[in-house]
Structure formats: structure tokens, C-alpha cells
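In: sequence plus predicted model, see below.
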Amino acid sequence: MTAPHIPVLLAPLLRAVAPVTGTWLDGTFGAGGYARGLLEAGADLVIGVDRDPAVVAMADAWRAPYGDRLRLVEGTFSDMDRLAGQMLDGVVLDLGVSSMQLDQADRGFSFMRDGPLDMRMGGDVPSAADLLNTADEEVIADVLYHYGEERASRRIAKAIVAARPLTRTAQLAEIVSGCLPRPKPGQSHPATRSFQAIRIWVNDEFGQLVAGLSAAERALKPGGQLAVVSFHSLEDRIVKRFMQARSDQGGGGNRYAPVQDVLQPGFTLPFRRAIGPDPDELSGNPRARSALLRVGIRTEAPAGTVDARALAMPRLPGKERG
């Protein structure tokens, strides 16, 4: 049976981490594209972790040929070192919302499909409607600006509060679109940045990412590989700075944190730059256009810690969430 979605940057990822052997963890299992790629490339075992309880049932349609080489666990990748139950030869993370989730209108992720204003990837957390209908206008504006880089954040937040209660994705998309100029041909939908920001807020995605990168460092064996695919600049910036901070490239400092001496680097970086899609992938999968892959190789040093401020993680001023 064919995969329901095309995993972005799968071929470059498999080339970058070859040879694939031993035990790998796919921390964002989703439709299982990366896990299958790893298994077919030679992994002895892939542990698939996802916070969405629906993915286990969906995998039942294709997992049988892999037998006990594929093990699925419900949870968040920020807890991967505990969930894995063993040291790992590799970790793969595909950040952000999956195509599978976007395609399900009842999940509330997409501004292109009307559905309940939910956006939860899993777990017992408030929905997007819960947060938008109760948060102060200032908080909503900060979310849109810091998590979505939306320059019209104040105007949109005011319109959201005036329209409450919000219950549907189409309602939110219409409110946001009404605050912004009509897009020119080829430009993204006006609600793109706002939906991204609210989804990140609901699921604490930046906090999960920082915790997950540290969990991967704890879980990887010496020589184990961490491969992370990101889809927008805020995610990639966190991944890049984590790998720099935990490698021998981490001492430069920045405006968020002072210069640091990395005496025992936790990773080496085999590639100087992030890896992007090739022309063939772009022609077959437009979703890949913004994707970037970064890879780190675990050293023998003990797992270290990184201050989130050094990673320039976007934070809401004076607020606990995010």
C-alpha cells in the first residue's frame, strides 16, 4: 500500500544519515513516511512517537509487513528519551503540522477547509477556540506577532475580540482576511501566518522543540544521528542555534545570550549548511519549497543543557504560554 502523503526531504535525509542501521526514533510519526523510509533503508527497529492518538489506527493499514521492527508509542517527542526505553542510533523530527492533519477538516488546522476551531495535535490542552475566546486582546496580538511574524497583529487581534465567540476555522479565516490586503497572484493566503501562530500557541510547539532537541541529545548513542526537518524560519533558527550551541561552533554568542565556551560538545555537524529540496522534489511536492534539513552527530560527551534564550526561541512578553 502506498503512503498517503509524500514525506518531505526523505531522499536527502536518507543520503545524509547513511548507512541506516540499528534503532531509530521518528518523533513526529504522522502518516509514517519517514519511519517506512528508515525501515526500508536498513533500520532494525523504528520507534514511532506521536502525540496524535489517531495515527496508530491509521498505521494499522500498512504496518503488518514490518512486524516487530515498528513500534508505535503515543506521546510527545520532548519525552523521547523516556518513551524510547533504550539508547538510539538515530532520531528524525519533521516539525510543524502534517499534511494528514491539514486534510482533516474536523481537526481545525486549515483555513482552506471549514471545521471546528480546534488545532490540537493531541493531549488534554485548550483548543484554539478556547484560547481565542478567553485571552486578552494584547495576548492574542503578541501570539500573532511573535509566533507568526504577522505585522498586522494588533489589528487582527482587535477584530478577533470584536467577533467573539469564534467556533469555526472559516470564521477565523474571514476575520483575518478582512484585516489584510487582497493577496496578489502567487502570494500565500492572508490567514497563513495567523493560523500558524495560533497552532504553535495551542500546542506549545516551540517549547516542545527546545525540550525535544535536548531529549534527543540524552537519548542518542555516541555516533548517533539527529536529523530535523523544519518548514519556517522560526523553527529552523531554533534548530540551527541548538546544534551550534552543542557543537564546537557554539561559542560565538548573540544578542540573546553571552559568548559560551563549549568544553565538551555534544554534537559534530557534518554539513556546513542546511539541506534543501532538489528541483525534482520541488516539481513533485510544492510543500517542500520551504523545507530545510539539519543533521548532527552525537559525540561521547555527556548530554549538556542549553538555555532557551540562547536559541532565540520566540516568547510571549510576560506570559507563561510559549
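Out: Perfect, I can see it now.
In: could you use CA atoms for every contact and neighbour count after this?
Out: OK.
In: how near is residue 195 to residue 261?
Out: Counting by Cα to Cα, to the nearest Å, the separation of residue 195 from residue 261 is 39 Å.
In: residue contacts, residue 306?
Out: 214, 242, 245-246 (Cα atoms under 8 Å, 6 or more residues apart in numbering).
In: hmm, residue 126 is touching residue 201, no?
Out: No. Here residue 126 does not reach residue 201: they are 10.1 Å apart, not a contact under Cα atoms under 8 Å.
In: looking at residue 195 and residue 261, which one has more neighbours?
Out: residue 195 (24 against 14; other Cα atoms under 10 Å).
In: check it against this one:
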Amino acid sequence: MTSSGSSTSSGAGGEGRPEAAEGPRHVPVMLQRCLDLLGPALAEPGAVVVDATLGLGGHSEALLSTFPAARLVGIDRDPAALKLSAERLAPFGDRATLVHAVYDEIPEVLARLGIARVQGVLMDLGVSSMQLDEADRGFAYAQDAPLDMRMDQTRGISAAEVLNTYSHGDLARILKVYGEERFAGKIASAVLREREKEPFTTSARLVELVRNSIPAAARRTGGNPAKRTFQALRIEVNGELAVLDRAVPGALDALAVGGRIVVMSYQSLEDRLVKQYFAVGARNSAPPDLPVVPEEHMPWLKLLTRGAELPSEEELAENRRAAPARLRAAQRVRETQRVREA
């Protein structure tokens, strides 16, 4: 197995990329469904599958075990995740190539490896269990921790820096847009007021501020009232939606004809963006009055799921973190203009 480094500046998005703990390892969300969807494209010798959000390597391990003729390229921006997944995937030797990069760099990573096209791409967006469960990462609002939230802690600004330096308008904007927070303005005002007294450094103080900024009636439903603020900060710190907006067309461009892509997202902003890209590729783009549709206007994607698929009740019973997961899949059915240029 080989590993190479690459600069990273932004990361995946999502409500979480959760994996349920079973002993020392984690079981990935909707694993069998991912294998079933990607399988038809990975059976032939020489098939390459990209795990664009490697995490702890659970999906990758299953892909390499289930499809012995396939080669895997695993990408992650988190050096700690790469180290752990390298240990997990070591038995597969040079069938697995792990790369330190952000997943919007798929075209560049493949070019460096001399791979023209791939047969499969898997994107499991958001925050891994490892990141959620390590207190010093600051992703979880249920425990007091430094307000970091960077998926790659070697670069970029932290959540604390966002809270302590952004203007009221910028704070309110990211809370409203990325967190879909109704009380974004009130929370932003409280942050500016409190940071004048003392800069924000840990999560417990922010959780209390958010709770006190939201009317009691609104706190009675929807779980922890801080979850939307934490989601918004994480998306901002890691540039998650901008990365996804570049990553999906890059991944689709990398797919060979017959290749398949599976994307799991964990919040509505991500799922909506994935849905839009898939819908564009799956529709007839010819004017409605044409008697014969030219090939260049025919769909070049085939949708493999009807809408977004959800985890089964059995999986939810075993893994509560799987609840927000939304899975979409598509197959490339013909060549077309590069998606990034369309």
C-alpha cells in the first residue's frame, strides 16, 4: 500500500459520516447497499474504485474484500484517519493507494497516479466517528472541548477564530445558510457581546449561549439547540459545500462509461446539491419540439436510486448516528462534455 501527501484547504460536508462502533472497529453506514450499487462496475480485473472520504477505512475494507479484482484509491484530508485506515488496509498491499488530499482533488489525484478513468466512486460525507468521539477536535456539542472543528488540524482557521473575528453579518449569514438556524441574528448578537468579555475557546460556553439565545418554546423540539450552530461552524471552517460543489462534477468526469457513483450525505444542503448534479446528467436537454433527440442531448447519467434512500430500521436500531443518512447513486451511460465545463 502506498501513501502520498497533498495540501488540503477544505473538506467534506454533512451532518456526520457516522460509523457504529462494534468492538475496536466501526461498521460503516449502509454498507451492504453501497456494495450492491457499486458491485456491477467493480467485478472486472483492473477496475478502480475511489473512496473519496476514506475515514477509518470501513467501506474500503469491504470493497477490497468483496471485489478481489478491484484496486482502491482512498482519499482523506485528516492525517490521523489516514494513519488508522492504512493499518486497517495493510493486508491488501498495493491494491490500496491512500492519498492525503481533499476529495475535490479527485481529478488531480488520479492524474498523479496515471489513472485515466475509474469504475466506481464512493463519497460518505461529513464527520467520522473518530472525529466526533475525540474531544479535542471540538466537533461534538455534547462534551466540552476546544472549538477547533478542522478536519485537517494542520491548516486553516478554527471555529474559535470564526466566532472571535467574524462580523455580526458574516456570523448571522453562516448560521442561517449553513445551519438553517431561525435565530441566527440573535445568536450572532450574543456571540459579539460575549466575546468582548472573553474570547471563545471551548464548546460548553457556546452551547450555553445558543441555548439562552433561543426561545424556550423553540427548544422543546428538534434535539440539542446547538446542533445547527455547530453544523454551520463546521461547514464554514472546512469549506464543505464549496468542496462538494467542485467534487461531484470532478468525480463524474472521472467515471468511465458504465462506472457508478454512490454519495451519502447527512444534511439537506448537501443532499440538494448532489440531487441537482445527478438530475442534470439524467435528463434530456433537447428542446421539447425536436422530433428526434440528438445524442449530445440524451441523458449521460442513469439514476440508480429513486430519490434519496434511507437507512433500514434494523440499521437505525444498531446505529443511531445513521439516522440522517441519505444515499443517492447514478451510473454513467455515455461520454459527454466534461461536467466541470458544462
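Out: All right, it came through fine. Here the structure is a predicted model, which means the values were calculated and not measured.
In: out of the contacts of residue 306 of the first structure, which sit inside helices?
Out: Using DSSP state H, 214, 242, 245 are the members of the contacts of residue 306 of the first structure that sit in helices.
In: could you find the closest non-adjacent residue to the aligned partner of residue 127 of the first structure in the second structure?
Out: Superposed on the second structure with TM-score structural alignment, residue 127 of the first structure falls opposite residue 158. Counting by Cα to Cα, 6 or more residues apart in numbering, residue 148 is the residue found nearest to residue 158 of the second structure once chain neighbours are left out, at 4.6 Å.
In: now the one you found: how far from residue 298 of the second structure?
Out: As defined by Cα to Cα, residue 148 of the second structure lies at a distance of 46 Å from residue 298 of the second structure.
In: the more surrounded of these two?
Out: Counted by other Cα under 10 Å, residue 148 of the second structure and residue 298 do not tie: residue 148 has more neighbours, with 23 against 17.
In: what about the more buried one, distance to residue 190 of the second structure?
Out: 20 Å.
In: contacting residues around stretch 60-80 of the first structure?
Out: In contact with stretch 60-80 of the first structure (Cα under 8 Å, 6+ apart) are residues 1, 27-28, 39, 44-53, 56, 83, 208-216, 219.
In: what about residue 267 of the second structure, how many neighbours?
Out: Applying other Cα under 10 Å, we find 20 residues neighbouring residue 267 of the second structure.
In: might one say that it is in contact with residue 327?
Out: No. Between residue 267 of the second structure and residue 327 there is no contact under Cα under 8 Å: 11.1 Å.
In: circling back to that earlier point, and the contacts of residue 306 of the first structure as a markdown table, adding neighbour count?
Out: Conversion of the contacts of residue 306 of the first structure to a markdown table gives the following (neighbours: other Cα atoms under 10 Å):
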| residue | neighbour count |
| --- | --- |
| 214 | 20 |
| 242 | 23 |
| 245 | 27 |
| 246 | 26 |
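In: so which two of these are the farthest from each other?
Out: Using Cα to Cα, the two most remote members of the contacts of residue 306 of the first structure are 214 and 245, lying 11.4 Å apart.
In: equivalent range in the second structure for stretch 145-156 of the first structure?
Out: Alignment of stretch 145-156 of the first structure against the second structure: residues 176-187, by TM-score structural alignment.
In: what residue in the first structure is paired with the residue nearest to residue 158 of the second structure?
Out: Aligned by TM-score structural alignment, residue 148 of the second structure pairs with residue 118 of the first structure.
In: that match and residue 111 touch, don't they?
Out: No. Taking contacts as Cα under 8 Å, residue 118 of the first structure lies outside contact range of residue 111: 11.8 Å.
In: so which residues of the stretch 51-200 of the first structure form strands?
Out: 70-74, 88-94 (DSSP state E, counting those that start in this stretch).
In: and those, which is most packed in?
Out: Across these, averaging neighbours per residue (mean count of other Cα atoms under 10 Å) puts strand 88-94 on top, at a mean of 25.
In: matching residues in the second structure for that one?
Out: By TM-score structural alignment, strand 88-94 of the first structure lines up with residues 118-124 in the second structure.
In: superpose on the first structure and give me the mean offset of the matching stretch.
Out: Mean deviation of stretch 118-124 of the second structure relative to the first structure after superposition (mean Cα distance after the TM-score superposition for the first structure): 0.5 Å.
In: residues in contact with that stretch?
Out: Among residues not part of stretch 118-124 of the second structure, those counted as contacts by Cα under 8 Å, 6+ apart are 17, 38, 41-42, 47-53, 251, 254-256, 258-265.
In: give me that answer again for 6 Å
Out: 41, 47-53, 255-256, 259-264 (Cα atoms under 6 Å, 6 or more residues apart in numbering).
In: report the distance from that stretch to the chain centre.
Out: Here stretch 118-124 of the second structure is found 12 Å from its chain centre; the criterion is Cα atoms, centre = their mean, to the nearest Å.
In: just give the nearest non-adjacent residue to residue 186 of the second structure, would you?
Out: Closest to residue 186 of the second structure by Cα to Cα, 6+ apart is residue 213, at 6.2 Å.
In: trace the one you found over to the first structure, please.
Out: Superposed on the first structure with TM-score structural alignment, residue 213 of the second structure falls opposite residue 179.
In: please apply the same query to residue 238 of the second structure.
Out: Using TM-score structural alignment, residue 238 of the second structure pairs with residue 203 in the first structure.
In: would you mind measuring from its match to residue 119 of the first structure?
Out: 8 Å.
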